[in-house]
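[1] no sequence on this one, just coordinates:
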């Protein structure tokens, strides 16, 4: 679990590449959505959208697998990533987003669309052709959300226990024995930190798996255009949070995370 500057640079470069890809993919997905709105819905349209959904899902999985490999060598860097803005870091849950945030995002997307449809209908008697959720979809999403929250709470509890049992207590016992003014990173400390990071990376991998599986299940439940709307909203939010966080850091006199 040793840390090195080269691994930190690799993690930083991987994240920058990932965010750049998010922006590129977002443009591609928005273009596909706009094209779908201007043409009659056909099986060819659905096939094209499904191909984009598969691509987005695969890229997410590839990113998770790559960062998990890096995290096994430098775990702490992913729980407090220097390549993220302060605001981004403050929003992290076990080195990433909360899986339950997917549902909050989707419901917000549906609510916003419903409001706009109603407003437009009252004005001109017309509404956009936004695919509405069927009763079976609502039940499936609700069930998925319930399962996800249960698993999320389990991991949250495990992380709290890890911090207390594997980190706070052992490190406190070691620190009590040390005499200043030089508190060196001795072998006992290194071994303890290695054990902590070993447990942390296992939790991160479980959390990443929950994130990925929740994402996949959401896409599976939704119709192609609905899933496209959802992924666009998710990517747009991710890009915006990144941009807002960087702007806030600049306002507070912090350098860009290059």
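    That came through, no problem. Just so we're clear, the structure is a prediction, and the values are computed from it rather than from any experiment. Residues are numbered from 1 along each chain as shown.

[2] From here on, just use CA atoms for contacts and neighbour counts.
    Fine.

[3] What count of nearby residues applies to residue 193?
    Counted with other C-alpha atoms under 10 Å, residues neighbouring residue 193 total 19.

[4] Sorry, slip of the keys, the one I care about is residue 246.
    Residue 246 has 21 nearby residues by other C-alpha under 10 Å.

[5] That one and residue 83: what is the separation?
    According to C-alpha to C-alpha, to the nearest Å, residue 246 and residue 83 sit 10 Å apart.

[6] Take this one as well and set it beside the first:
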């Protein structure tokens, strides 16, 4: 899985570049060209996430146990994993937290009737759709969690004569791919219900959280190693 580790590190570097472009783009966009440029960057970032999950699906088919082990991740990152990756409902906690922080920071402007257009300015309709999507995502998470539990209950078969080994491993690959599909689909659906400016801000905050957890985790691993 060295090749996937290399891919992952390169992928993170590219994500960092995309986030910098999103962060430096005019927000809110005030011209048609600025709006189109921001839309293009949001789409490019989403395609980058899709590329990651495509590569991960291929890697899981080659060695699903190493995908669970995730040697490219820090100990902290692995401790936060749900079925070899981040939990999809984390997206909603992130949106609610960022929206609350921005709302409070703009409260004076909002009371004067000024619209900020950022994540602190979500409409009632957007909040309703986010809440509905969260409920749907929780249900799907639970279904996949139950599938993994059933797989683990039958894991003793792996110690048997090996006749069902290939099928059991294939089942685990499918579970990981279902979890990854839910992760990517959740981000896509959230981005679709946000404005272009809000989507850009959401992608920036999500990536910054990912980078922050990774940096802290790697630092902790290095300290323990020393």
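    Yep, it's here. Values in this document were obtained by computation on a predicted structure and should not be read as measured data.

[7] hey, what's in contact with both of residue 246 and residue 83 of the first structure?
    Here residue 246 of the first structure and residue 83 have no joint contacts, going by C-alpha atoms under 8 Å, 6 or more residues apart in numbering.

[8] As a quick check, tell me the outermost residue of the second structure.
    Going by C-alpha atoms, centre = their mean, the residue of the second structure most distant from its centre is residue 161, 38.5 Å out.

[9] State the three-state secondary structure for that one.
    Counting by DSSP: H, G, I helix; E, B strand; the rest coil, the backbone at residue 161 of the second structure sits in coil.

[10] contacting residues around it?
    Taking C-alpha under 8 Å, 6+ apart as the contact definition, residue 161 of the second structure lies against nothing.

[11] same deal with the one 10 residues further on?
    Counting by C-alpha under 8 Å, 6+ apart, residue 171 of the second structure makes contact with residue 151.

[12] ok, now with 10 Å
    Counting by C-alpha atoms under 10 Å, 6 or more residues apart in numbering, residue 171 of the second structure touches 147, 148, 151, 165, 177.

[13] Check residue 147 of the second structure too.
    Listed by C-alpha under 10 Å, 6+ apart, the contact set of residue 147 of the second structure reads 141, 153, 171, 172, 175.

[14] Need the counterpart of it in the first structure.
    Per TM-score structural alignment, the equivalent position to residue 147 of the second structure in the first structure is residue 158.

[15] do you know how far that match is from residue 202 of the first structure?
    As for residue 158 of the first structure, its distance to residue 202 of the first structure is 11 Å (criterion: C-alpha to C-alpha).

[16] Residue 139 of the first structure now?
    Residue 139 of the first structure is 32 Å from residue 202 of the first structure, where distance means C-alpha to C-alpha.

[17] higher neighbour count, these two?
    Using other C-alpha under 10 Å, the more surrounded residue of residue 139 of the first structure and residue 202 is residue 202, with 15 against 12.

[18] Return the subset of the contacts of residue 147 of the second structure lying in helices.
    Using DSSP state H, 141, 153, 171, 172, 175 are the members of the contacts of residue 147 of the second structure that sit in helices.

[19] Just the closest of those to residue 95 of the second structure, please.
    Nearest to residue 95 of the second structure out of those is residue 141 (C-alpha to C-alpha; 18.3 Å).

[20] just checking, the closest one touches residue 175?
    No: counting by C-alpha atoms under 10 Å, residue 141 of the second structure does not reach residue 175; the two are 11.0 Å apart.

[21] Now the common contact residues for these two.
    Common neighbours of residue 141 of the second structure and residue 175 (C-alpha under 10 Å, 6+ apart) are 83, 147.

[22] Helices of the stretch 1-150 of the first structure, start to end?
    Secondary structure of the stretch 1-150 of the first structure by DSSP state H, counting those that start in this stretch: the helices cover 5-38, 43-71, 76-79, 86-90, 101-124, 135-161.

[23] wait, which of those is closest to residue 170 of the first structure?
    helix 135-161 (12.7 Å).

[24] Now that closest one on the second structure. Mean distance?
    Mean deviation of helix 135-161 of the first structure relative to the second structure after superposition (mean C-alpha distance after the TM-score superposition for the first structure): 0.9 Å.

[25] now do stretch 52-60 of the first structure
    Following superposition, stretch 52-60 of the first structure is found to deviate from the second structure by 0.7 Å on average (mean C-alpha distance after the TM-score superposition for the first structure).

[26] Please list the outside residues in contact with that stretch.
    Applying C-alpha under 10 Å, 6+ apart, the contact partners of stretch 52-60 of the first structure are 18, 21-22, 25-26, 28-29, 32, 46-47, 49-51, 61-62, 64-65, 211-212, 215-216, 219-220, 224-225, 227-228, 231.

[27] And the buried ones among those, selectable in ChimeraX?
    Per 16 or more other C-alpha atoms under 10 Å, the buried members of these correspond to this ChimeraX selection:
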select :22,25,26,29,32,49,50,61,64,211,212,215,216,219,224,225,227,228,231
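
[28] The ones in helices among the contacts of residue 147 of the second structure: which two are farthest apart?
    Largest separation among those by C-alpha to C-alpha: 141 and 153, giving 18.3 Å.

[29] Among these two, which residue is more densely surrounded?
    Set residue 141 of the second structure next to residue 153 and count neighbours by other C-alpha under 10 Å: residue 141 wins out with 21 against 10.

[30] okay, the ones in helices among the contacts of residue 147 of the second structure in JSON lines with distance to residue 67 of the second structure next?
    Shown next, in JSON lines, are these (distance: C-alpha to C-alpha, whole Å):
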{"residue": "141", "distance to residue 67 of the second structure": "19"}
{"residue": "153", "distance to residue 67 of the second structure": "20"}
{"residue": "171", "distance to residue 67 of the second structure": "14"}
{"residue": "172", "distance to residue 67 of the second structure": "11"}
{"residue": "175", "distance to residue 67 of the second structure": "12"}
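
[31] ok, so of those residues, who is nearest residue 68 of the second structure?
    Proximity of these to residue 68 of the second structure was ranked by C-alpha to C-alpha; the top entry is residue 172 with 10.2 Å.
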